[in-house]
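> Here's a sequence, model it:
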Amino acid sequence: MPQTHEVTNQVPPHHGYDVAADPALLEAVSREGAGWALPELHELGTLAGSEQAADWGRVVNENPPVLRTHDRYGHRIDEVEFHPYWHELMRTAVSHGLHAAPWADDRPGAHVARAAKFLVWGQVEAGHSCPVSMTYAAVPALRATPELAARLEPLLASRTYDFGLRRPDTKQGLIAGMSMTEKQGGSDVRANTTTAIPAADGSYRLTGHKWFTSAPMSDVFLTLAQAPGGLSCFLLPRVLPDGSRNRLHLQRLKDKLGNRSNASAEIEYDEAYGLLVGEEGRGVATIIEMVNMTRLDCVLGGASGLRLGAVRAVHHATHRHAFGKALVDQPLMRNVLADLVLESEAATAVALRLAGATDRVVRGDQGEALLRRIGLAVTKYWVCKRAPGHAAEALECLGGNGYIEDSGMPRLYREAPLSSIWEGSGNVAALDALRAMARQPETVEAFFAEAASAAGADRHLDAAVAGLHKQLADPAEAEYRARQITETMALVLQGSLLQRHAPAAVADAFCASRLGGEHGGAYGTLPVGVDTEAILDRARPSTEPSPAA
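The predicted structure is shown next:
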C-alpha cells in the first residue's frame, strides 16, 4: 500500500539512557555515605534505561500472573504462573541486592545504596518491587526470634534468585511475603480472627482467611493470628520440612487497578503450619518492624514514579513541536514541567535522607531513630499522596499520546495510587504521625532540629517552621487537622533538605511555591522569575552511558 504521508514530529523512544543519571539521586547517595555504590548504580541504571528492560516491564503487565488451584487430576496445587520476563526482573533485582542484601553488608551506607537502586530499578516496572520490598523488610521482624533469623537471613540476603516450590533449606535464596489484612478489619489488624493453636512440637496451626496476601508464591510469609496469649506474629513456609505443601490455599487473585504484574491473593489457612516470631501477644510490635521498612519503600516507590513521570514529560516536550517551536520552549509548558521536576527532586531528597537515617539506626544511632520515626510517617503520607496527581499531569504533557498504552503513561497512572494505600492509607499515615508525636515527644524535637539546619536560608521556610510550632502547640482538634499538620511537616522537611543541598534554583522555587503561598492548586503555577531552565536540566539524563558504569 502506498504511503499517504510522511511521519514527522513524533517523539523518539524513551530508552537508551542511564536512569541513575539523576543529579538529585547521585548527590544524595554520596551525601548519605554510599558513594562507593555509584559504579553499580550506574550499571543498573544503564540496564534500566535500555530497550530490553522496557520490554520486560511492558510484557509482564500485558501478561499478568495466572492462578492454578488444581492440576489436571484434581489435586490441589495452589500455584501462580508468571511470564518469564517477571523472573528476569526479579533476578536482576535480587542480583543487585535490592532485597535483603543490606542486612548482610557491614559497609556504612549499605541501606542507602539499596534504596537508590530500588528507586532506579522501580522505574522499569513497579509490580515486582513488592516481593523485593517484603523480603528486605522481613529481616528485622524475624530478628525477634534469633534462631529463626540465623537460619533464614543468609537465604533472604542471598543474591541468587531461586524460584520454585521447594523446602526453604534446599534453596539458594528465598523471597518473603506478608499477610495481615482480613475482610472484617482492613487496617485494624487487632480485629483479625485467624486463630493459632499450639502444637505439641512447639509449632502452631493457623486457621482463617487473609483478604490480601502480597506475592503468594513467596517461600515464606509473615502473618498475624490470635494465639492463646493474644495477637501474635508467625512465619509460615510454603513447603514444610518433610517436603509436603503447607495448607495455604489460594482462593483467587485480586483484579487490581494497577500493579498487575504482581499477584495479590486471598488465602485460606486450613490448620497451616506456623512458627511463632517474637512473643505471644506481641504480634503488632513484632511485625511493625517489617511495616516500617515497607513504608520506607512506599516513599522510594513514590519517588521513583515521580522521577519517571517528570523525565518522560520533559523528554516528550523536548522532541515534540507545536505552534512553531518545541513544547519545552513554550512558557506555560516550561512552568508545568519545572513544577513536576521540583516535586520529584523534593521526593528523592527526602527518600534518601530517610534511607540514610535507616542505615544509621541499624548501626545504633538513637537520634536518627527519632527523626526517622516522625520523618517517615509524614513523608509516607505526603510523597505517596502526591504521586497520582503528578502522574496525571505528566501524562497530560503527552496529550492524547499519553493516554495510549504504547506511551507507558497509563501504566504509571494506574500504579501511582498504590504507594499511598499500601502499608497504611493517607489517614492512617497522618494519624501515625500524631501518634509518634504524642508517644515520643522527642521526635518533635528531632524534627525541628533537622529543620533548623536550614534556618535563615529562606524566608518562606522560616515562616513555615514558625507556623508549625504554633500548630503543634495547639492540640485542639489535632486529629481533625491531622492531614494539614502532616502535609506542612513534610513540606518543611523537604524544603529544609533542598535549601541545604539542592541548587538555588530548585530550593528557592520549591519553598516559594510550596511554602510561600505562590502556588495554585494545579501543577504549572510557579511564580514568575523561577529559573525553569536550571530546573529542567535536572531531568535531562544523558543518552550516553556514564563513565562510572
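
> switch to C-alpha atoms for all contacts and neighbour counts from now on
Noted.

> wait, isn't Gly274 in contact with Asp201?
No - look at Gly274 against Asp201 with C-alpha atoms under 8 Å: they stay out of range, at 11.1 Å.

> Any buried residues in the longest helix belonging to the chain, and which?
In terms of residue count, the longest helix belonging to the chain (DSSP state H) is helix 283-319. Of the residues in helix 283-319, 283-287, 289-318 count as buried by neighbour count, 16 or more other C-alpha atoms under 10 Å.

> ok, which stretches of the stretch 151-300 of the chain are strands?
Using DSSP state E, counting those that start in this stretch, the strands found in the stretch 151-300 of the chain span residues 176-179, 195-198, 204-214, 220-227, 230-237, 248-253, 264-277.

> Just send those strands back as JSON lines, with mean neighbour count and distance to His390 too.
Formatted as JSON lines, the strands of the stretch 151-300 of the chain follow (neighbours: other C-alpha atoms under 10 Å; distance: least, C-alpha to C-alpha, whole Å):
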{"stretch": "strand 176-179", "mean neighbour count": "26", "distance to His390": "29"}
{"stretch": "strand 195-198", "mean neighbour count": "21", "distance to His390": "42"}
{"stretch": "strand 204-214", "mean neighbour count": "22", "distance to His390": "26"}
{"stretch": "strand 220-227", "mean neighbour count": "25", "distance to His390": "33"}
{"stretch": "strand 230-237", "mean neighbour count": "25", "distance to His390": "37"}
{"stretch": "strand 248-253", "mean neighbour count": "20", "distance to His390": "29"}
{"stretch": "strand 264-277", "mean neighbour count": "22", "distance to His390": "25"}
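
> what about Gly524, neighbour count?
When neighbours are counted by other C-alpha atoms under 10 Å, Gly524 registers 19.

> Check Asp78 too.
20.

> Okay, and it sits in which element?
Using DSSP states H and E, the element containing Asp78 is strand 76-81.

> quick check: angle from that strand to strand 248-253?
Going by axes from the mean of the first three to the mean of the last three C-alpha atoms, to 10 degrees, strand 76-81 is angled at 50 degrees with respect to strand 248-253.

> residues of strand 76-81 that come out buried?
78-80.

> Downstream of it, the next helix or strand is which one?
Following strand 76-81 toward the C-terminus (DSSP H and E): helix 84-95.

> List of residues touching the helix or strand just after that following helix?
Remark: after helix 84-95, the chain's next helix or strand is helix 110-121, criterion DSSP H and E. Contact with helix 110-121 is made by 19-20, 25, 29, 32-34, 37, 41, 44-45, 48, 93, 96-99, 102, 129, 297, 300-301, 303-304, 352, 355-356, 358-359, as judged by C-alpha atoms under 8 Å, 6 or more residues apart in numbering.

> this one next, for a side-by-side:
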Amino acid sequence: MASNTMPPVVRGLNFYALDQNVKYFLERTNPQMLKRQNGRLTDLGAWVGNELDVQAEYSDRHAPPKLAHDIIPAGKPGERTGRVVFNPAYEDAQIEIYRRGVIGLAFQDKNPEPHSLSFVMGYLLSQTDISTHCPVTMTGAVAYVVNKYGSDDVKKRFLHESTRMDGLAKTGGTWATEKHSGSDVANTTTTARKHFDGSYRLNGQKWFASNASSGLAVATARAEGTTGAKGLGLYLVPSHVDKDWTKPNSYHVTKLKEKLGTRALATAELLLDDTYAVELVPPPHGLRVMMEALGYSRVHNAMSAAGVAHRALLEVRCWMDNRETFGKALSDRPMNQKHMIGMSVDWMAACALAFEAAHSFDVSQGNDPTAHSWMRMVTAIAKYRTADLAVKSANTAVQMVGGNGYTADWPTERLMRDALVLQVWEGPRQIQALELTRVILGPEKGAESFIKNLNALAKALPSEMKTERALLKRKSAEIAGMMGDLVKNPQTAEFVADDILDAAADILTYALMARDAAWEMKHHNDSTKTLALQKLAETMFSQVKQAGYNVDTLADDFNRLVRGVVSPAPTPVKKTGPNGPAPN
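Next comes the predicted model:
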C-alpha cells in the first residue's frame, strides 16, 4: 500500500503518509474527520518517524529514568522522598505529544473529535516508542472517566489539566495493582479516609504504577472497615495539592521497576502516605469505573500492537530491499517473500481488530446497550489477539534481519523487548478471556449481540464474495454453538473461556477483514485486502497444512500485499501439494 521499494532504514519515513490502511479506516468510518485532521496526522507521522524515533533510541539505550532520593528538611516529614528524573529529550517529547492534541482534541468544549482520532494518533506513536505512548493511554483514560463521572467542581478543577494543548498537560496514571492481589483489584487494601474538608487521605501501596511521574492519577481504595468490591471507591490523586501545582502531594516513589522492555518509561512501586485525593466515585462504584478506564486503555493497547506489527514489517522491508546475498536482493528470494506476505497479513489482521475496537468505543458512547456489549467483546478480543500478533511480528523481524536485528544497533531489538509488554498490560490472555465470558453470561447477553453482528457482516458482503460469506456463516455457527453451551453451563466458564476467546478472535478477524475488503473494492477498486483475506483463511481455517507456494502467483502476491502495488482484480491462489488446494 506504499511505494514499490524502501530506503535502507525506516527512520525518516512518514508513518502516516505511507499507511493506506489507516487512511481507508478513517475514510470508511469518519470521512469528515479525515478531511479535518489529515494534515495534522501527516505532520504527526513525519515527527514520529524522525524526531521521536531519535529520542526513543536515546532514552532506551543511554538515558532511562532514574530515581532520586531527596534529603527532606527537618520539620517537613510529609515531603515526597522519591523523585523520578527523566532526560530532557524524553520530557520534550512528552510535551510535544500533548501539544499536538493527542488527548485534547477529543475533549474540546466546541466540536470535540471522536476518541478514535486519539487512538489513531497512539497507533502512530507506538510505531516508534511504546514508552511515550503508554502515558498517553493513561492520560486519556483519566480524562475519560473524569469527564464522564466527575462532579462539576471536579471537572472544572482537573479535566483541563489533562487535556490542555499548550504543552503544560498533566499526564495520567491508573493505580490499581497491589502486590498481594495483582489483577484481583477487588482485594485492594489501600484505604480512603474522609478528611474534614471533604477530600480524602489514601494509605497503602501500589505495586506496578506505570508513568510514575504522572500529574493526575486515578486510584482504587476502600472505605475503612469494608471488604470486597463493594467497598471500593475511585479517587483522583494529583501530583501536587495546591491550585498552582507547586506543593507536592504526600506519596513516595520507593522503587523503579527493572524491566525487560519499555525502559524509557518509569514504572514504580508507590507508597501512599496520607496522600491527598478527591473522590471521583464513591463505593461501591470504584471497581466498575476503574474497569471503564482500563477498557479505554485496552483499545490503546490494541492500537499500539497494530503499530508494532507495522513497524516490524517496515524494518524487514527496508532491510530486504537493500541487502544482497550471493548476488540477489533478499526481497527477491521466494522464502523471504512468503514470510513478508505473512507479516503483511498479520499487520492487516491486527489493524482490523484494533480499528474496530476504536470505532466501537465511539459508537458505544450512545445509549444503545448492544453497542456497549459489542464494544466490550471486541475490545477484549482485540487486546488479546493484536498483542500476540505484535510479538509474533517483532520476533519475525529479528529473525529476518538476522544478527544485526538482535543487537541494540538495530530498532528490531528494542521493538521485540517492548512488544512483550503488550501481552501483559491491562490484563493478559486469561483476563481477556474472563472479560469475554462476563459479557456472554451477563445481563447484556453478549453472545446474542456478537452473533447478530457477525451475521450482519456476512449479509452485507456483495454477491462476488459468496465464498467468503459462506465461510463466515459456517464459522459463525460454530462460535454460536460454543457460546450457547457456555450460557447453558456457566459453571464451565474457566474451563472453556480461553478456547472461546481464540475461536472468537479467529472469526471476528475474518469477518472484519471481509467487510474491509468489500469496502475497498467498492470505493477504490483495490483488491489488496481481498487477497489478504484469502491468505488469512488458508492460515486460520485450513485443516490440511501443505508446503510450498504457487510459483506463478508468488511475485504478484508479494507486490500486492507487501509493496502495495494495487491490482483491481484478485488472482485465485492455489497451494501446491500432492492433494491439491487445502479445504476451507
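
> Can you calculate the TM-score here?
TM-score for the superposed chains, counting by TM-score structural alignment, normalised by the length of structure 1: 0.89, backed by 517 aligned residues with a C-alpha RMSD of 2.4 Å.

> returning to what we had before: identify the residue range in structure 2 corresponding to the longest helix of structure 1.
The aligned range for helix 283-319 of structure 1 in structure 2 is 286-322, by TM-score structural alignment.

> same thing with stretch 250-265 of structure 1?
Against structure 2, stretch 250-265 of structure 1 falls on residues 253-268 (TM-score structural alignment).

> Any idea how far apart the tips of that stretch sit?
6 Å (C-alpha to C-alpha, to the nearest Å).

> Tell me which residues are up against it.
By C-alpha under 8 Å, 6+ apart, stretch 253-268 of structure 2 touches 56, 59-60, 63-67, 81-84, 90, 130-132, 134, 207-213, 269-271, 414, 417-421.

> one more time with 6 Å
Identification of contacts with stretch 253-268 of structure 2 by C-alpha atoms under 6 Å, 6 or more residues apart in numbering yields 59-60, 64, 82, 131, 208-212, 269-270, 417-418.

> try stretch 240-251 of structure 2
Contact with stretch 240-251 of structure 2 is made by 78, 80, 239, 271-273, 275, as judged by C-alpha under 6 Å, 6+ apart.

> Recalculate using a threshold of 7 Å.
Residues from elsewhere that reach stretch 240-251 of structure 2 (C-alpha atoms under 7 Å, 6 or more residues apart in numbering): 78-80, 239, 270-276.

> cool, stretch 33-52 of structure 1 as well?
With C-alpha under 7 Å, 6+ apart as the test, stretch 33-52 of structure 1 has contacts from 15-20, 29, 53, 108-110, 112-113, 117, 120-121, 124, 545-546, 548-549.

> so how far is it from its chain's centroid?
18 Å (C-alpha atoms, centre = their mean, to the nearest Å).

> if we can go back for a sec, average offset between the next helix or strand after the longest helix of structure 1 and structure 2?
Remark: after helix 283-319 of structure 1, the chain's next helix or strand is strand 321-322, criterion DSSP H and E. Here the mean offset of strand 321-322 of structure 1 against structure 2 after fitting is 1.7 Å, by mean C-alpha distance after the TM-score superposition for structure 1.

> Report the mean deviation for the helix or strand that comes right after strand 321-322 of structure 1 after fitting onto structure 2.
For strand 321-322 of structure 1, the following helix or strand on the C-terminal side (DSSP H and E) is strand 325-326. Aligned to structure 2 and superposed, strand 325-326 of structure 1 gives a mean residue distance of 1.5 Å (mean C-alpha distance after the TM-score superposition for structure 1).

> residue range for whichever helix or strand comes after strand 325-326 of structure 1 in structure 2?
Sequence order places helix 331-362 as the next helix or strand after strand 325-326 of structure 1, per DSSP H and E. Mapping helix 331-362 of structure 1 onto structure 2 (TM-score structural alignment) gives residues 334-365.

> buried sites along that stretch?
Neighbour count says stretch 334-365 of structure 2 has 336-364 buried, by 16+ other C-alpha under 10 Å.

> would TSV of the contacts of stretch 240-251 of structure 2 with distance to Asp184 of structure 2 be doable?
Below are the contacts of stretch 240-251 of structure 2 laid out as TSV (distance: C-alpha to C-alpha, whole Å):
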residue	distance to Asp184 of structure 2
Gly78	30
Glu79	31
Arg80	28
Ser239	26
Leu270	18
Leu271	19
Leu272	19
Asp273	22
Asp274	24
Thr275	23
Tyr276	25
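
> Could you point out which of the residues you listed is nearest to Gly427 of structure 2?
Leu270 (20.1 Å; C-alpha to C-alpha).

> Confirm for me that the closest one is in contact with Trp207.
Yes - contact status for Leu270 of structure 2 versus Trp207: in contact at 6.5 Å, counting by C-alpha atoms under 7 Å.

> Please confirm that Ser133 of structure 1 is located within a helix.
Yes - Ser133 of structure 1 sits within a helix when classified using DSSP: H, G, I helix; E, B strand; the rest coil.

> To which residue of structure 1 is Thr539 of structure 2 aligned?
In structure 1, Thr539 of structure 2 lines up with Ser513, judged by TM-score structural alignment.

> Could you tell me how many residues sit around its match?
So Ser513 of structure 1, with other C-alpha under 10 Å, has 19 neighbours.

> what residues are up against it?
519, 526-527.

> Stretch 333-346 of structure 1 vs structure 2 - mean distance after superposition?
Mean for stretch 333-346 of structure 1 is 0.7 Å (mean C-alpha distance after the TM-score superposition for structure 1).

> roughly how far is that stretch from the heart of the chain?
Mean-position distance between stretch 333-346 of structure 1 and its chain equals 21 Å (C-alpha atoms, centre = their mean).

> cool, stretch 483-503 of structure 1 as well?
19 Å.

> again with stretch 393-408 of structure 1
Relative to the chain's own centre, stretch 393-408 of structure 1 is displaced by 23 Å; criterion: C-alpha atoms, centre = their mean.

> With stretch 382-394 of structure 2 instead?
Relative to the centre of its chain, stretch 382-394 of structure 2 is centred 10 Å away, using C-alpha atoms, centre = their mean.

> Next: stretch 413-421 of structure 1.
10 Å.
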